[in-house]
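>>> I'd like to go over a predicted model; first the sequence, then the structure.
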Amino acid sequence: MPVPPPIRKALGIYDRQMERLNQAIRQQIGYFDSIRVLPYNGFGASDGVWLKGRVLADDKVDAEQGDNELEKLANMFRRAHTDEVPEAQVRVSFGKRTVQVETSWEGFFDVDILPDESLEPEALWHDVDLELISPRPHVDQPTFRFRGEVQIPSNPRIGIISDIDDTIIKTGADTIFRQARIVLLNGPYSRTPFAGVGAFYRALQNVDGEPTNPMFYVSSSPWNMYDLFDEFFRAHDIPKGTIFLTDFGLDRDKFIAGGHDHKTRRIQRVLDTYPDLDFIFIGDTGQHDPKLYRELVYENPGRVAAVYIRDVHPNVDEERDAEVGRIAEELESEGVQMLRVEDTLDAARHACEHGYIEPADLDRVVEACRAEQARPDEPRGAIKRLASRFLA
């Protein structure tokens, strides 16, 4: 339920004033924790690349939390209560080009930078160097240099845009609190993706056995969870891509205002970046993916090759099933197939039939689906059960 505008405005003013007070104190006494620049995987083309990041003054939270439940709960709160650094100066270098950016009140920065001729033409991923110029903490910090990455596809056949929650990993993300319970209380190595997802996504990305096609992931989760998703993809051999998350806050464009508009905006920017590239959309029936993808198909005629929608609750929600069916019929009339699939293999077979993946890769998806077994999704242990009561 959206927060009424007057209340949201009042909370936003309070939030901003507290940020101003915190910054004033910091300007007087400085920082006594290490300051790190956290770059998020960017993307772009020959006419420009985009990179987002954040500057934080806190201890890094280990994505792999171990088996200690108290430690997991403590990490959950540390991740939720970050100490962002506003008005920090960050120098971003890409090839021979350099720009300097300033962080927002919540420590975020966005940078658009033009590539130069020094890039390796056949590589999909390219390094970006970042240096914290100011502020500098009072503690002994070994380095102020950090490294990010951006993907610039040179000869892609297709692009892939996928939801994360209940599309790659089962989260129960029909509510943000259930999503928080599943993701925050489980490390990347104690959760598993849906069977066959890693093999299928690798097949979609690869051309002649090499990573070639750009991958993009969208979620309604906050940016504080970025490291969890990034490490989860690494742990389960899901292709590296650009991940778009949400900035939770009290402003009108942030989480408390509700909605999934940020997904539409991010996906549209990707489509605009590659005007000559067709895309595959992958989502699920649990949230608003079918409606969102329908809107994007209408706004970008001829750009969407196929839409795969995972049915997270088959034969349970008849009303939602009927709605997804109607949307599929609408898109069919536009020349776009939207398939509602119960497992990864259904999508992989369709992709192979239409030339989006190779037959040999389909065989690998079949093998992966057979080999991978589902694990319990509910949290275990006293601490998890206690947290589940509040996050249910």
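Cool, got the structure.
>>> make it CA atoms for all contacts and neighbour counts henceforth
Fine.
>>> now the helices for the stretch 151-300 of the chain?
Counting by DSSP state H, counting those that start in this stretch, the stretch 151-300 of the chain has helices at residues 176-184, 197-205, 226-235, 261-273, 289-299.
>>> buried ones in the helix or strand where Ala348 lies?
Of the helices and strands defined by DSSP states H and E, Ala348 is found in helix 344-353. Judged by neighbour count (16 or more other C-alpha atoms under 10 Å), helix 344-353 contains these buried residues: 344-345, 347-352.
>>> second structure follows, compare the two:
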Amino acid sequence: MSFAEWVASTEDRVVARVVRHLGQQGYIPRIAAYPSYGSTSWVRVRARVLLGDPLAPGPGSTARRGWRNLITAEYPGAEVEIRYPDGTLIDIVRTDRGGYVDAVVPLALDPGRRTLLLSVPGGDQDVEAPIHVLSPDARRAVVSDIDDTVLVTYMPRPWVAAWNFLVRSETSRQAVPGMADLYQALTADQDTGMFYLSNGAWNTAGALGRFFTRVGLPAGALLLTDFGPTGTALFRSGREHKANTLVQLADEFPDLRFVLIGDDGQHDPEIYRAFDEARPGRVEAVAIRQLSAVEQVVASGTPVPLPIAREGMAGLERGDAVVVSGENGTVLAERLRAAGVV
């Protein structure tokens, strides 16, 4: 057994003991449902089941801000009932070792914003799960990074990120100027898919949704990840998460072309270049926010983009997709408009 496997096994044993203890204390299964997506023949349902006090606010609510959203007890193996809004049962699925549901369910739904209901026996009932059902006529999807692309986070600097998430009020978080207007323009056609792809943890999903609403960013599916041991590694690779998710989206929606938006503080340009090579012709445009010198120092330790980011940009510019860069959403919108993308 490798060290990573031993850590994952130990974590599973600890979780099992915690679940038993909290159950004896009267805690019940609580559901956090995440905004997701689907087509007119299937939907992807994403959620997490956590054990919580039946009298406390649900996971991710405005009454559970900051550090409280990191103190959770996942409930592996929980049965989750998926129902239509009228209560008709669609399917029953089980959570994985982290308490997560990521289930593709064959289902015929009309295009548009839809809602399914999630329930867990002995716990939360009829929790709304928002689903964006993409039309068969859809031809474009926008995939956006979050940290330092739409939200100023200084994420790679641990103590600043910790202060932002654990202590500061949600309303103090700053949006990158012009991004909301750009995204609204890109998704003006209701058939356009909107996906927010980030290395951030699922614990932040509620706060992110409220931030998007407050600053005027369009609603979209969240594509986040989870930290901790996987059984083969001590920590999940954020870069692999982004790369694999892009390929998955391309394969799920073979008729879509993608507008990819990120920043040059870390690996976004290289990830987008690799995706463009892996799925030729599927990238319509790439827009990269250029961080300031101060932001670059925080993000990568140097006042200029890392070599991998510069190489990624050069590779993108050699391809067929429209490639633009700029310091904020207003500049990116102008350059995308000049290229005929907006």
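Cool, got the structure. This is a predicted model, so every value here is computed, not measured.
>>> state the pair within the buried residues of helix 344-353 of structure 1 that is farthest apart.
Within the buried residues of helix 344-353 of structure 1, two members stand farthest from each other by C-alpha to C-alpha: Thr344 and Cys352, at 12.4 Å.
>>> ok, back up a step: and the buried residues of helix 344-353 of structure 1 as TSV, adding distance to Asn315 of structure 1?
Shown next, in TSV, are those (distance: C-alpha to C-alpha, whole Å):
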residue	distance to Asn315 of structure 1
Thr344	18
Leu345	19
Ala347	19
Ala348	22
Arg349	22
His350	22
Ala351	24
Cys352	27
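>>> number of nearby residues for Phe32 of structure 1?
14 (other C-alpha atoms under 10 Å).
>>> helix, strand or coil: sort out the equivalent of it over in structure 2 for me.
The alignment partner of Phe32 of structure 1 in structure 2, by TM-score structural alignment, is Gly26. Three-state call for Gly26 of structure 2 (DSSP: H, G, I helix; E, B strand; the rest coil): coil.
>>> who are the contact partners of the residue nearest to the spatial centre of structure 1?
Nearest to the centroid of the C-alpha atoms of structure 1, with distances taken as C-alpha atoms, centre = their mean, sits Ile243, at 3.1 Å. Under the criterion of C-alpha atoms under 8 Å, 6 or more residues apart in numbering, the contact list for Ile243 of structure 1 reads 40-41, 216-219, 226.
>>> still on that earlier bit, and the angle for the following helix or strand past the helix holding Ala348 of structure 1 with helix 344-353?
Remark: after helix 344-353 of structure 1, the chain's next helix or strand is helix 359-371, criterion DSSP H and E. Here helix 359-371 of structure 1 runs at an angle of 170 degrees relative to helix 344-353 (axes from the mean of the first three to the mean of the last three C-alpha atoms, to 10 degrees).
>>> Gln23 of structure 1 and Arg269 of structure 1, how far apart?
Using C-alpha to C-alpha, to the nearest Å, Gln23 of structure 1 is found at 33 Å from Arg269 of structure 1.
>>> again with Lys263 of structure 1
10 Å.
>>> which non-adjacent residue is nearest the counterpart of Leu51 of structure 1 in structure 2?
Counting by TM-score structural alignment, Leu51 of structure 1 corresponds to Val45 in structure 2. Of all residues not flanking Val45 of structure 2 in the chain, Ala103 sits nearest, at 5.2 Å (C-alpha to C-alpha, 6 or more residues apart in numbering).
>>> aligned partner of that neighbour in structure 1?
So Ala103 of structure 2 corresponds to Val111, using TM-score structural alignment.
>>> Ser93 of structure 1 matches what in structure 2?
By TM-score structural alignment, Ser93 of structure 1 lines up with Arg83.
>>> tell me how many other residues surround the residue lying closest to that match once chain neighbours are set aside.
Leaving aside its sequence neighbours, Arg83 of structure 2 sits nearest to Leu89 (C-alpha to C-alpha, 6+ apart; 4.4 Å). Burial measure for Leu89 of structure 2: 13 neighbouring residues, criterion other C-alpha under 10 Å.
>>> Gln23 and Arg269 of structure 1: which is more packed in?
Gln23 (18 against 11).
>>> quick one: map that one onto structure 2.
Looks like Gln23 of structure 1 aligns to Val19 there (TM-score structural alignment).
>>> return the distance of the residue sitting furthest away from the middle of structure 1 relative to Leu21 of structure 1.
Most distant residue from the mean C-alpha position of structure 1: Gln28, 35.9 Å away (C-alpha atoms, centre = their mean). Plainly put, Gln28 of structure 1 is 11 Å away from Leu21 of structure 1 if you go by C-alpha to C-alpha.
>>> same question, Ala203 of structure 1
Look at Ala203 of structure 1 and Leu21 of structure 1: by C-alpha to C-alpha, they are 51 Å apart.
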